[in-house]
Every structure is written in C-alpha cells, then in structure tokens.
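Asks: next come a sequence and a model predicted from it.
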Amino acid sequence: MSTARRHICVIAPDEESLRALRRQPPDVTVNEALMSGPYLLRTPLEPNWGLLRWESVATELLLQSELPYGTPVYPPTYSPTSAPTPETAAAAPPRSLSKPPSGSGTEATPQEPEYRHPQPEQLHEAESTVLAYGRDIAQVSSLLRAGLSVLVVAEKPVVPHLWREMATRAALRAEVLEDAEELQDAEEAARDQPPPDLIPAPQNPRQRLLARLRELVRGLNDDQVLVVQHLDLLAGGSDGSLSAEAREVTELLHGAPERVMLAFAAPSLSVPEVLAERFSTRVSITGVPRTVWFRDDDETQPLGRALVTVGEAARFSRYDPVEFYKHVAGMNPVLLRQAMRYAMSVHRDHAEPTARDLYGTIRAFKAQMSSNFEVPDVSFDDIAGYNEVKDHIERAIDIVTGHHRLPAQYDHLRTKLIPRGFIFHGPPGTGKTLFAKAIANRMNATILVVSGPEVMGTYVGESERNVREIFAEARRNAPSVVVFDEFDSIASRRSDHSDGGSRAGNAVVAQILTEMDGFRPEVPTLVIGTTNRLNLIDEALLRPSRFETISIDVPNDEARLKMIGLHAGKFGIDVSGGVDELIAAALKGRNGDDIHAVFRDAFVAAHFQNPPVPPTPEQLGQIVGQLQRTRRQQRRSSRL
C-alpha cells in the first residue's frame, strides 16, 4: 500500500487536544495516538491502519467547531471491513456531530442563523465593493452632505466603485478629474486635431491634467463634488521636496476652501501634509471587514457569505463562511472576487475539492499577483529537533489564526493577544529563516524574505518608503509573513549623533515602529527578524508588545541525531549501525547547515564525481574531517 493513500482526517474537540496530537512521537502507532484523547475520525479507519507508525500516515487535523452539525463521524476503533475484536465490538457506531449540552464545557460553532439577505447567486466587483465598504461609504457620504471635503486612503482597484457610490449617496453631482486612460485618449485626440495657434496647448499629460483641474475648481458649484481619483500620482511626495505640480495642486485646492472635494490616495504612496490639510477628514479603507453591513435594516452577516456566491460556497466541501475571512482579510473586494473566479476555474474539473483546497488556491493566487511573495514549502516536520521552540511558536500561531473564535465579549482583548512578530536570534546556520518559512506554511500564508541592507536607500526618505511599501504589500497578501534577514542592519539602536547615516537609521526604526503599531488585529500578518547580534537591536522593538525574542541555538545531542536522520533520508544515504551516532559525536557544536553540507557532499560524490564514490561510513568520515579542517582554517583567518 502506497504512503500517498494512507490519509486520515482526525477531529479534535478543542485547540489543546489538537496541539497534543501534533506533539505525538513519530514512532507511536496510529491507534496509540488516536486513543490518547477524545478524537473522532471523518471517515472510518482502514483495516490494519491502526498498527502503522504515526509518522507514516498523512494526517489532516480539524477542530470539531469547523464542521457543521449533522456531519457523520466515527470513533477511532470503528472499521466496518475489519474482523470484529473485543474493542471494535464495544465501540460506538458511526454518529453525527450535534450541539453539546449547555454547560458541557465544549462549545461548537452555532448553526448559521437565518438572514433576510440571501446569499448572492452572482456578484460583480462593483457590488462587492459597495457591500464590503458599506459603513465607510455611509460615513464619507454623510461628511460630503455636510459640506466637508474628504481624503480617502484606499487601494486603486476599488476607487472607481467607491467615488460613484459616495457621490450618489451624498446627493451631489460628481465632477471627476480624468484618470490616466481618459487623459491618454484626450492627448491622442489633441495630436490628431491640434488646437488653433492662438490657444497654446499644454506640453505634456501632467500639465494637461493640471489645466483640467484648474477648470473644474473654477466651475465648481454648491451641488457638486470634485473627485480626484489619483491625488497621490498627481501631487505625491513629502513636504520637504514638493514638486512644481504638487505646489500648483496645493495652491488650486486651498484656493477654493468652500468647495466640497473627494480625493483618493493609495496606502503605499504619501501625500504632502500641506495638501492633505485641505481636507476636513481622512478615512482609511484597507482590506475587507469581518462582517458585511446592510444599511437598510442594520443587519450584518459574515463576509464569507455576503461576498461568496451560492455556487462558489457549494463547490468546496466543509466551506465555513467564518473561517474563510482569515484567508482573505488583507485583500480588497475586487481582488477577492478575482481570487474566487480563479479558484473556481482551477477546481472546475476536480471531483470533490475541499475548503482547504480553496484556501491553498487563494494563497497561490496572491503569490502570483505579487512579484515578491512566494508560497513556502517548508513545514515543521522538515526541521529536526528544537521541540521547545516549535511548541512555543505553535502556541503563538494558534492565537494568530484562531483569535476570531473568541466570544464577542473578548473583542477588546484581541489586539493584546496577537503577537506582532518574532526576532529569531542565534549563531549563523541554525535555521532561523527555515523556521520563518515553516511558520508561513503552518499559517497557510505567503512569505516575503527581505535582506536588511536591501531596505536602505540612497536618497532621503527612500528607506522609509521601502518599509511602507513592504508592509502595505504584506497587508494586501494577508495572511502573510515578512522576514527581515540581518535585522540588525536596519533596526539597530537609535543614535543621538546628527550625521546623515544615523538620521537615516533612526528614521527606518521609527517607520517600522509606526507600521507595526498600525496592524489591524484581524489581518493575520507576522513580522520576523533574524539576527546574529541581538544586542544591536533597538530597545523599542524588543518590547513584548512588538517583538518576542526566541533563541535558536546550535542543536543539542538529541536534535543533532534527528537532523542526521532527516538529511540522510532526504539524500538516500544509509546511516544505520551506529554511523549516525558517530557523525553526531564528530559534529558536536555544529549547526544544521553543517550537517546538511555533509550529506549533500556525499550525495554529489556518489552521483556526479568521476569515478563515483559511494557514501560509505569511511567516506562520510572523510567529509566530516574536511569540514572540521575548513572551519578551523576560517577561525584562524578571522583572528588575523
């Protein structure tokens, strides 16, 4: 029987039982693991599978609260095709999940309530935007009706849908500054039919846009609202370096203080403060909310029900509209609808896709939409040893991914429970970045690994802008993990010196602090810094409410043995008969990268060297000896 077919789906009653199952030793049998707690199975256990080693079975773990009432479940001993035994004869027959009695201590997700608004059969991008941002649209509309100008920070794809609905609800006629497409069409038309010689034409598209803005501001009436869709592109920058266009836009808008204006800017681009002050209110609209609000009767329903069609929800078994949110929290409604269409296309011919397949496809879609983020393929099973570190990290991940299940009365605690990030510190080669990738995989998240020096720019303000763009992209791709390798190079202690380098470093640290304090608790985003020199990190970042420090040191004796077995298995090298213990003793004090190098070199010698050298114990010993000599030479060179 192939390992690929040995798949079981285990249902745990709570998070603690789920963690206990993950910590089961790999050499116990399936029966021993399943009988260690109150576990159930989604499908009956195949005959004789209970005698298999736990590590040889592909296990899908689910919480009971993730399954709807009435789902058929089976006790671990139930096997309809196996011969009866005293244990199976006494076992309960298959049954269905039901709501636990009051006061039982086990709370399951309540059945979906009846909604007055039915789940949509079709949903367009404009409709999804209006539904998702109903509260924000109502707020901005009321401000516009009161004669107040508003600056909205939102992502570009939703802007056309937002301003139309906002102006309509405010009962104002919109005068819209042309977008880039309309401007290009106008410019092409102007080239085909040049204006009379007496009327000078603007020389470039930006000047043409400014000329149009000047006309709109002068002709604006009381029942109109001026809509500027791309204020950041027209007049972006900082107050210290205003461009000529930014100065002219600022003068134009401040020159008509009584007129109502609605402008938009992207989260990753800055608008000069002197220009932003022209607007009475600033409203930030990012990601999607957990619940969708219907203004007609003040009803709410989960995002996964309001923005997912009936056909899409029915296509994926075990789909949960509440669970769906954490996989799309950072996406805007337009991108969410595109992701759902992509998922339906990918799984169009698949027999029975599950909700887990849907979430994996959404993660892949987000990685394809970004040139920086990727889907990690490293799991905690690929990291040998470090059990205490793994347990500590998994507890934190359970909080990040499961905090939405908290009762409503604990909403005020969400921001205090969720860790903002980790700093992994320890010697080089101990697997700090590997742990970060395993975390992303465990969260079903995308990952971005950034080298610290890459963040630092040449010009004033460039480094801070790089940090803003990284965090903005992380929020869009949530759930996501951002890894700053060599974190000490961009987060070192701030200095009182007035030289340019110190000022730039201080500004980067301040920008990181600002971005981390601005995290939305419902958007699962983790920031991980890796460093070999924790003593250089700024103290403000080491506060428990920002970064939690975790030491990843060189492996101990037990961990080294496990690493040797792991890497030997990957490269197909036999280390039985005590060879693994000899290598472990010879590599005492070495890191996981050194252990990997031994078996990599042995594999290369066996398959690429001419003549090939088989990976015998003697050959492995020679490779270990060469590694020891190379390390000693490196230490001597570093002392010179």
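Replies: That came in fine, so what should we check first? Numbers count the residues shown, from 1 in each chain.

Asks: contacts, neighbours, all on C-alpha from now
Replies: OK.

Asks: all strands of the stretch 401-550 of the chain, in order?
Replies: 421-425, 446-451, 480-485, 525-531, 547-551 (DSSP state E, counting those that start in this stretch).

Asks: so what touches the third one?
Replies: The reference is to strand 480-485. 433, 436, 439-440, 445-452, 474, 524-531 (Cα atoms under 8 Å, 6 or more residues apart in numbering).

Asks: re earlier: will you turn the strands of the stretch 401-550 of the chain into a markdown table that also has distance to residue 308?
Replies: Formatted as a markdown table, the strands of the stretch 401-550 of the chain follow (distance: least, Cα to Cα, whole Å):
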| stretch | distance to residue 308 |
| --- | --- |
| strand 421-425 | 31 |
| strand 446-451 | 22 |
| strand 480-485 | 22 |
| strand 525-531 | 23 |
| strand 547-551 | 36 |
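
Asks: put this next to the previous one:
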Amino acid sequence: MTRVLAESELPVDLSPFAAVDAAYPTEIARCYEALRRRLAVLIECEKELAPYVYKSLRDRLKVDGTRCLYLDGRAAADLPPPPQGAGLVQTMIHQIREIVRGAVGERIVVLPHLDILGTSMGGGGLGAEARELIPLLYENPEVLWLGFKDPAFPLPPPIENLFPHREQIFGVPRDRLRYLITQRESRKLGRGFDPYALYKHVSGVNAVRLRRLLNSLTGEDYPADVSPAIAQLRSATLSTDVELPQVDLDKDIGGYGPVKDRLKAEILHILSAKDLLSDATQIARVESLLPRGMIFWGPPGTGKTLFAKAMATSLGAAVTIVSGPELKSKWVGESEENLRNVFIKARKSAPAVIIFDELDSFAGARTNSNSSSGVEHSMVNQLLTEMDGFRKEELVFVVGTTNFAESLDPALLRPGRFEFALHI
C-alpha cells in the first residue's frame, strides 16, 4: 500500500458530523455496544467534539428505538422547572435529582458537562456540586448514564467508577485522515495527497477542529512549495505556552562529536529515512523501532537541555520544558494532574518534545526512607500511563535530563519506555 492518494480518492464535500463518523468509527461503535448492554459509558473528549459524538450515538440508538434525555441545563419539557434563580449548574443537578427519583423508562440520560459538575477541588477535596452529585448518580441503579468529560478536567474516583465502559477520543488516527480532507482542500497541499506528511502536524487535532482548519486554508492550488500551507496549520495547532526552538545541532553546539553522531544515527537519520519511504508497512516497521522516551544524562552544565532543543529543531517540533520539582504538589492527585496536562498540551502541539528537567526529582529510585515516595510513585505511574497512550505514529518524544542515570526508577528504563540513554 502506497502513501500518496489521488485527488479523486478523497471526498468532494464533508460535514462536521460526517467527519466525526469517519474519524472515530471504532470508538463510537464500542460506546454504542456498551449502551446496548445497559452499561454506563464515560467518553473523554474535547468539549467541541462532544456534541458531534453524542449525535452519532443518538442516531444509532434511535434506530433501535432507544431515546436519550440530554441534560445541559436548558429547560426540559418532561421535567419540572428548577427553583427560581437557579444557575446552570444547579439546574443540571435539579434535573438529575428529578430523574433519579422519577421514571425515565428505557431512556439514556446524557450528561454533556459531567466534568463541570464533578470536578475535584485543589487538595483532593470535592466541590459542593460534586458532593451533591455523587449520591444522586448512585441513587437509582435503573438509570443508564452517558457522560462526557474534557481531558483537562479530572473526575473524582466515585464518579469515574460509576462508568464500567470508558472511551478516550483524542486527535485523529492516521489511517482515517484520508476521509477527513476534501478534494478542494487537498489542492492547497500539492498534487497527490500524502496523509503521512500532513499527519505529522495534525495528529493531536480532533476531527471537528481539523475540518475547520483545513477549510480555512488559503493560497494557490497545487503549489510547488507547500510550506506556507503547513505553516498555517502549524500556527493554529501550537499551544500558547510551547516553544519553537531554533538550535542547530552542528552550528550552535561546538564539539560533542560522538554525542551528535549517536543522536543523528539512532534518531534523526531514522526519522528522515522514514519520510522518504513510500510503503505503509515499511513506515510502520520503522515507527515501531523509534524510542519515544530518552534519558540525557551527565554532569551539570554539559548542555543536556540544549541537545534536546537541537533535536526538536531538527524535527520541526515544539518544546515544552518542565521542571521536575515544580510538578510536585502537596495536594492529593494534583501532581498527577499536572503531568497529564503537560502531555495533553504537547500532543495537541505535535510534533513535540517534552523535556523533564531533573527527572529524578520525582522519578528517582524508590527507597523505604523516602517520605515522598507515595506521591512520586503515583507520578511515575502517571508518566508511564501517558507514554503508553501515544499512538505509534504520533511524533511526540519525552526527554528526561538527570545528572546520574542510576538515580532513576528502574521501571523507567525498561524497553518501550526511556530506552534510549545518551551520556553528555
């Protein structure tokens, strides 16, 4: 199978609803089957995507004769009105209370803003809304829930545990990209559409936003140079707090010949060779060999962070630099949430490199004498969970810097994790 598609193989027109169906058929089908088996479903996706995913599910359920009750704080014809002066959140809680204490029949109750209702407060405590919501959600086991949450908002375990089926929808799969661009839009990217080249810059963009970005592309059709169109997309996908470094590995860093040679041979040259391959099977094989986690270690002042920036420059990648000590929080669960948000922002800005400066400050080898080991153990688990969540085709790399590689938790150095160690 070749990587370049003819223009005639692409759709002529595409609505956002059709794009969501085309981008996430497997995820939506799994949620549909779970609901048919009367299992509560929690979908984690960005806010702008949730209404489209819901409509796709609703249309499938309607064929089976299953109705949905959508609770977004607006007046519902078959529910009593909320108390005078109730705000949006209190209205939703009022509606939930009426439902669990009434009869909903076979309807599925949809909570599009479950994250707003149930978000934890700093310190691991529950907000007033969450404390009121949790007992209501468990009060009537006959109610079938379909909840949506944004990745940026954590839910307390009692709410998450209510949902036996959980689905995460993030970015777009590369093999679905051919169904998400129209013939007219592909002309702005040259002759013949290469989903592999485009995917490098949009892997973390959800289908609805991607359609909006592609539809807004300007410039001539079939340009000889597609970099202006790519630059348009790149500027729209970058998060506000990431950096686009300009560090040339050879011109801006003197000496370090063996270090440069190894970085080029084992990372940069492989990525360059992958871009020249035309066979999809060969590309997948190369991608499976690339390490996503790297340890740059050596004495202070040797330029470990500078080398990571130079690697990112060679890849055209955005950089997020995270201070290990600053990630840690005294509040329960907040350190893990800080880590989670770092990965979310980086994946949205792909290609990206996350640099954890002083990785050993929270991912050091565990000892019984370390009073913070409980927090740090949770942070290591969260770090590995996030790295395991990468699609193999996503260009997101994680670089940890440390003075002593042996000071790191051995779990980090296993194959498939931080398997590339570079002594600087």
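Replies: Yep, it's here. The model shown is predicted, which means the values in this text are computed figures rather than measured ones.

Asks: what's the neighbour count on the counterpart of residue 177 of the first structure in the second structure?
Replies: Alignment of residue 177 of the first structure against the second structure is given by TM-score structural alignment, with residue 71 as its counterpart. Per other Cα atoms under 10 Å, the neighbour tally for residue 71 of the second structure reads 19.

Asks: am I right that residue 71 of the second structure is in contact with residue 93?
Replies: No - shown here, residue 71 of the second structure and residue 93 do not form a contact pair, counting by Cα atoms under 8 Å, at 9.3 Å.

Asks: wait, which of the strands of the stretch 401-550 of the first structure is closest to residue 361 of the first structure?
Replies: For these, distance to residue 361 of the first structure was read as Cα to Cα. The smallest value, 11.5 Å, belongs to strand 446-451.

Asks: buried residues, stretch 150-159 of the first structure. List them.
Replies: Of the residues in stretch 150-159 of the first structure, those scored as buried under the neighbour-count criterion (16 or more other Cα atoms under 10 Å) are 150, 151, 152, 153, 154, 155, 158, 159.

Asks: that stretch aligns to what range in the second structure?
Replies: The alignment of stretch 150-159 of the first structure onto the second structure (TM-score structural alignment) spans residues 41-50.

Asks: what sits up against the matching stretch?
Replies: By Cα under 8 Å, 6+ apart, stretch 41-50 of the second structure touches 31, 34-35, 112, 145-151, 160, 163-170, 206-209.

Asks: list the helices and strands the longest helix along the first structure packs on?
Replies: Across the first structure, the helix with the greatest residue count (assigned by DSSP state H) is helix 617-639. Contacting helix 617-639 of the first structure under the criterion 3 or more Cα pairs under 8 Å, 6 or more residues apart in numbering; DSSP states H and E are the following elements: helix 579-586, helix 592-607.

Asks: cutoff 7 Å now
Replies: helix 592-607 (3 or more Cα pairs under 7 Å, 6 or more residues apart in numbering; DSSP states H and E).

Asks: just tell me the aligned range of the helix it packs on in the second structure.
Replies: Residues of the second structure offer no counterpart to helix 592-607 of the first structure, counting by TM-score structural alignment.

Asks: do the same with stretch 502-518 of the first structure
Replies: Going by TM-score structural alignment, stretch 502-518 of the first structure lines up with residues 373-389 of the second structure.

Asks: in that stretch, what counts as buried?
Replies: Within stretch 373-389 of the second structure, the residues that count as buried by 16+ other Cα under 10 Å are 373, 375, 376, 377, 378, 379, 380, 382, 383, 384, 387.

Asks: among these, which one lies nearest to residue 237 of the second structure?
Replies: Here the nearest of these to residue 237 of the second structure, counting by Cα to Cα, is residue 387; it sits at 20.6 Å.

Asks: distance check, the closest one against residue 414 of the second structure.
Replies: Using Cα to Cα, to the nearest Å, one obtains 13 Å as the distance from residue 387 of the second structure to residue 414 of the second structure.

Asks: likewise residue 48 of the second structure?
Replies: Residue 48 of the second structure sits at a distance of 37 Å from residue 414 of the second structure (criterion: Cα to Cα).

Asks: secondary structure element holding the residue sitting furthest away from the middle of the second structure?
Replies: Here the centre of the second structure is the reference, and by Cα atoms, centre = their mean the most remote residue is residue 84, at 39.8 Å. Assigned by DSSP states H and E, residue 84 of the second structure falls within no helix or strand.

Asks: same question, residue 124 of the second structure
Replies: Element membership of residue 124 of the second structure, judged by DSSP H and E, is empty: it is in no helix or strand.

Asks: against residue 334 of the second structure, how distant is it?
Replies: Residue 124 of the second structure sits at a distance of 7 Å from residue 334 of the second structure (criterion: Cα to Cα).

Asks: these two: which has the busier surroundings?
Replies: The residue with more neighbours, out of residue 124 of the second structure and residue 334 and counting by other Cα under 10 Å, is residue 334; that gives 21 against 14.

Asks: counterpart of the more buried one over in the first structure?
Replies: Under the alignment by TM-score structural alignment, residue 334 of the second structure pairs with residue 462 in the first structure.
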